[in-house]
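Participant: Okay, structure incoming, though there's no sequence with it:
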């Protein structure tokens, strides 16, 4: 991490839990440029010929290996866009850690738009972690607009952990997935907005073939005057199972819009959606306050437990 400033190192720690160079494959991007890269025998990372991003190729049968591709922006007014493609070989079992941190101390907006496409081979397993974080005292906004596309072959599975807890002024997340026979997708989203922040999460998952399954769950908290929209659609084109759930806490003058939807095109498509929005229960606060916590401390404990 010698090519990174102290601010950029802090941002990468926030989004990827790294204090130094990780073992294995990695690609660090900082302020629009390459800041470090390493490939391994089984995982090859190369720049696209047009310079728009990277290709990550994972050999069939690769197991117990990880890829880190965090991004740090510390320059006010910078707009950074990358297109990254992942080719995960058959029977692999890998973890991919992405995410972006923006520190904006200026008066111009800083933005990162990451477009990630995953091609998951037969019977492969992928855990994908994407965290967003913002900091800085400037008046310029911190903007993140990620797009994730996942194409799962027969018997493959993908688990996505999407986290945004602090400091991002505007985000518009789009996730698209297509699943073949007996493929499985699990998404766990955790989101908190505050101030005047806006966050939109859109999911479109198509279960194309028999035995496909999807489970999409979002937990979110809207504080102050922030706005959230959760728009999730599962389409069943074959005998399959799908579930989408939005569980949200609204506080202060926040706004939350939940738009779960289902489309069944086969008599044996079993699809379910749930949505719940409400405030923190008074009895929860009272119970914690009887243990010696202040009302504010009790609120924070409830919030931390809800988003855990």
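Facilitator: Sure thing, it's come through. Since the model is a prediction, treat every value here as computed from it, not as a measurement.

Participant: Please count neighbours and contacts with C-alpha atoms only from this point.
Facilitator: Fine.

Participant: contacting residues for residue 245?
Facilitator: Residue 245 sits next to 216, 217, 218, 260, 273, 274, 275 when contact means Cα atoms under 8 Å, 6 or more residues apart in numbering.

Participant: Comparison target, given below:
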């Protein structure tokens, strides 16, 4: 018995030393700038102590509930399989009562499952840049979502990541596991409290989609004009698994830089990335997706529809074919509705195997005058005609848009009707 205790003690010391060594290595990345995106001085932000906890989202005050609704989150939880709220850097609420589905704070999940450590910081490196390093060193909390094998969850999970303090640095770490032949939809809304102007959001998300499983993941950003946003996402998809990823940013933000990376490691795996975004004046949005087709007969499509109302919009797409009989398609389309706006499309294709099929198309321009005039000839006012074209442009080619996203599109159309 004494030998067993002694061995355990030695093991504990070794683990502590390893953790300290890892921290030292990661700490060296705190000054490592991201490959893309504008510079953010992280020293001007702080980790706040302020937090809130509620048993039900309906217990929140009216101001907070209004903010949730603006990001597509229903406080009453109607037609949802679960709800999650993170306020600043603390989990405020989590609930689900659906068989075959788990939703809890990530830190609680680590306490419950020893095996979860094998899924943590495996798809996103803490040394990637200063943002991932900060999140790792903060030991960030977030959501743990798990759909058990064979379970097809009828209604989506809704989660909200809210910043409620001025000059806050919110660091989040999420892990999603969709087990074999399971299906789930997740809608995440990111939002600031109505009186918060400046903040930094760092969101690290790792998604594991196992054999035959399907995940639909929609992200809705609804920040204030001076918020800096740095999501970091890694995805692994096994044989015949599928991801549909919708990324929507129609409200102002100071800057966003995101480039989720998906690895399709199982034969027949599929990944579809859809982005709709609007760059408002003084904003810089650098958005893209990167997909590695690492197994035969894998497929990906990356589609972006973007508008600039005076800000800078950069659309990236990168597909790497590393196996035979793979298919990839990139489509970047942008509208310039303000003379001060900038649009840049940067598609990239790479083939490292025989018998691959990869294509791309990119187009940037204004709304065609003849289209506006045609609709006006049918009885519409000029603003109405412009709005109709914008609505169709943002929705085209993106299947299965949730109702929450349709409402966001309708709202931005009102602002673009007179922009041309």
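Facilitator: Received it, and whenever you're ready, just let me know what you need. This one's a predicted model, so the numbers in the text were calculated from it and none came from an experiment.

Participant: Filter the contacts of residue 245 of structure 1 down to just the buried residues.
Facilitator: Neighbour counting with 16 or more other Cα atoms under 10 Å marks 216, 217, 218, 260, 273, 275 as buried within the contacts of residue 245 of structure 1.

Participant: Distance-wise, check the alignment partner in structure 1 of residue 394 of structure 2 relative to residue 192 of structure 1.
Facilitator: Aligned counterpart of residue 394 of structure 2 in structure 1: residue 307 (TM-score structural alignment). As judged by Cα to Cα, to the nearest Å, residue 307 of structure 1 and residue 192 of structure 1 stand 9 Å apart.

Participant: same question, residue 306 of structure 1
Facilitator: Between residue 306 of structure 1 and residue 192 of structure 1 the computed distance is 11 Å (Cα to Cα).

Participant: swap in residue 48 of structure 1?
Facilitator: Using Cα to Cα, one obtains 34 Å as the distance from residue 48 of structure 1 to residue 192 of structure 1.

Participant: Between these two, tell me which one has more neighbours.
Facilitator: A direct count of neighbours by other Cα atoms under 10 Å for residue 48 of structure 1 and residue 192 places residue 192 higher, at 23 against 13.

Participant: Who are the contact partners of whichever residue in structure 2 pairs up with the more buried one?
Facilitator: If you follow residue 192 of structure 1 across to structure 2 using TM-score structural alignment, you land on residue 278. If you count contacts by Cα under 8 Å, 6+ apart, residue 278 of structure 2 has them with 249, 250, 251, 252, 306, 307, 308, 309, 313.

Participant: Same check for these, but in structure 1.
Facilitator: When you map the contacts of residue 278 of structure 2 onto structure 1 and apply both residues aligned by TM-score structural alignment, their matches' Cα atoms under 8 Å, the shared contacts are 249, 250, 251, 306, 307, 308, 309.

Participant: How about the secondary structure of the fourth one?
Facilitator: Translated: residue 306 of structure 2. The three-state label given to residue 306 of structure 2 by DSSP: H, G, I helix; E, B strand; the rest coil is strand.

Participant: Run a quick neighbour tally on whichever residue in structure 1 pairs up with it.
Facilitator: When structure 1 is aligned by TM-score structural alignment, the residue opposite residue 306 of structure 2 is residue 220. For residue 220 of structure 1, the neighbour count with other Cα under 10 Å is 25.

Participant: One more: residue 410 of structure 2?
Facilitator: The local packing count at residue 410 of structure 2 equals 14, with neighbours defined by other Cα under 10 Å.

Participant: cool, residue 108 of structure 2 as well?
Facilitator: Other residues within reach of residue 108 of structure 2, judged by other Cα under 10 Å, total 13.
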